[in-house]
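> starting from these lines, generate the structure:
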Amino acid sequence: MGRVGSCYDNAVAESFFATLKTEIGTQVWASRDDARRAVFAYLGYYNHDRLHSTLDYRTPRETHMSYRQDLALVA
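This is a model prediction of the structure:
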């Protein structure tokens, strides 16, 4: 987080939502529950299966697990 009014404050969130809109589309769901299920399914894919170029083409889960292992080795 930067200072108040910094253009970088929401960069990660804005990038995520742009990706969400691109990959899940702007469908119209029959109900709010259907839309919620679709978004949660996408979140599972995003965190466990989708490769991220900023993470050296690993998933966020892989990166998180390797970070925790690195911390355990240091301690």
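> contacts and neighbour counts: CA atoms only from here.
OK.
> for the helix or strand T22 falls within, which outside residues touch it?
Assigning secondary structure by DSSP states H and E places T22 in helix 11-24. Residues from elsewhere that reach helix 11-24 (CA atoms under 8 Å, 6 or more residues apart in numbering): V39, Y42.
> and after that helix, which helix or strand comes next?
Downstream of helix 11-24 (by DSSP H and E), the next one is helix 32-48.
> helices or strands up against that following helix?
helix 11-24, helix 60-74 (3 or more CA pairs under 8 Å, 6 or more residues apart in numbering; DSSP states H and E).
> sequence B follows; please return its structure for comparison with A:
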Amino acid sequence: MTAIVKPGADLDSVLDQAVRLVWTSKLNPLESIVVDVTDEQDPKRFASKRLSPKKAEDKTELECKYGPRPK
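Next up, the predicted model:
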């Protein structure tokens, strides 16, 4: 998922919300989560997150932060 945001937007907040939306969705199977957020006026200002829910450490991080995946 790629998001382009308005200048001055809180990149980390957008990144966090995008990851939350994917994690709490009913997408199945969910092999990986890749989110990139870029400032529309300053492409050098960006944030990225890559997670693999099949990896124990990533799954633990996601469950601690957003709760279990829906069934």
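> any idea what the TM-score is?
Once superposed, the chains reach a TM-score of 0.35 (TM-score structural alignment, normalised by the length of structure 2), with 34 aligned residues with a CA RMSD of 2.9 Å.
> hmm, back to that, would you turn the helices and strands packed on helix 32-48 of structure 1 into TSV with mean neighbour count and distance to L43 of structure 1?
Putting the helices and strands packed on helix 32-48 of structure 1 into TSV (neighbours: other CA atoms under 10 Å; distance: least, CA to CA, whole Å) gives the following:
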stretch	mean neighbour count	distance to L43 of structure 1
helix 11-24	11	9
helix 60-74	12	11
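> now those in CSV, with distance to N47 of structure 1?
As requested, these are exported to CSV (distance: least, CA to CA, whole Å):
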stretch, distance to N47 of structure 1
helix 11-24, 12
helix 60-74, 5
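> the strand or helix carrying E57 of structure 2 - contacts with which helices or strands?
Using DSSP H and E, E57 of structure 2 sits within helix 56-66. Judged by 3+ CA pairs under 8 Å, 6+ apart, helix 56-66 of structure 2 is in contact with helix 11-23.
> show residues contacting the helix it packs on.
5, 33, 35-39, 46-49, 62, 66, 69.
> most neighbours, which of the residues you listed?
V37 (24 neighbours; other CA atoms under 10 Å).
> show me what contacts it?
Neighbours of V37 of structure 2 in contact, by CA under 8 Å, 6+ apart: T2, A3, I4, V5, L11, V14, L15, F46, A47, S48.
> picking up where we left off before, and the contacts of helix 11-23 of structure 2, which two are furthest apart?
Put simply, by CA to CA the two of the contacts of helix 11-23 of structure 2 set farthest apart are D39 and R69, 29.7 Å from each other.
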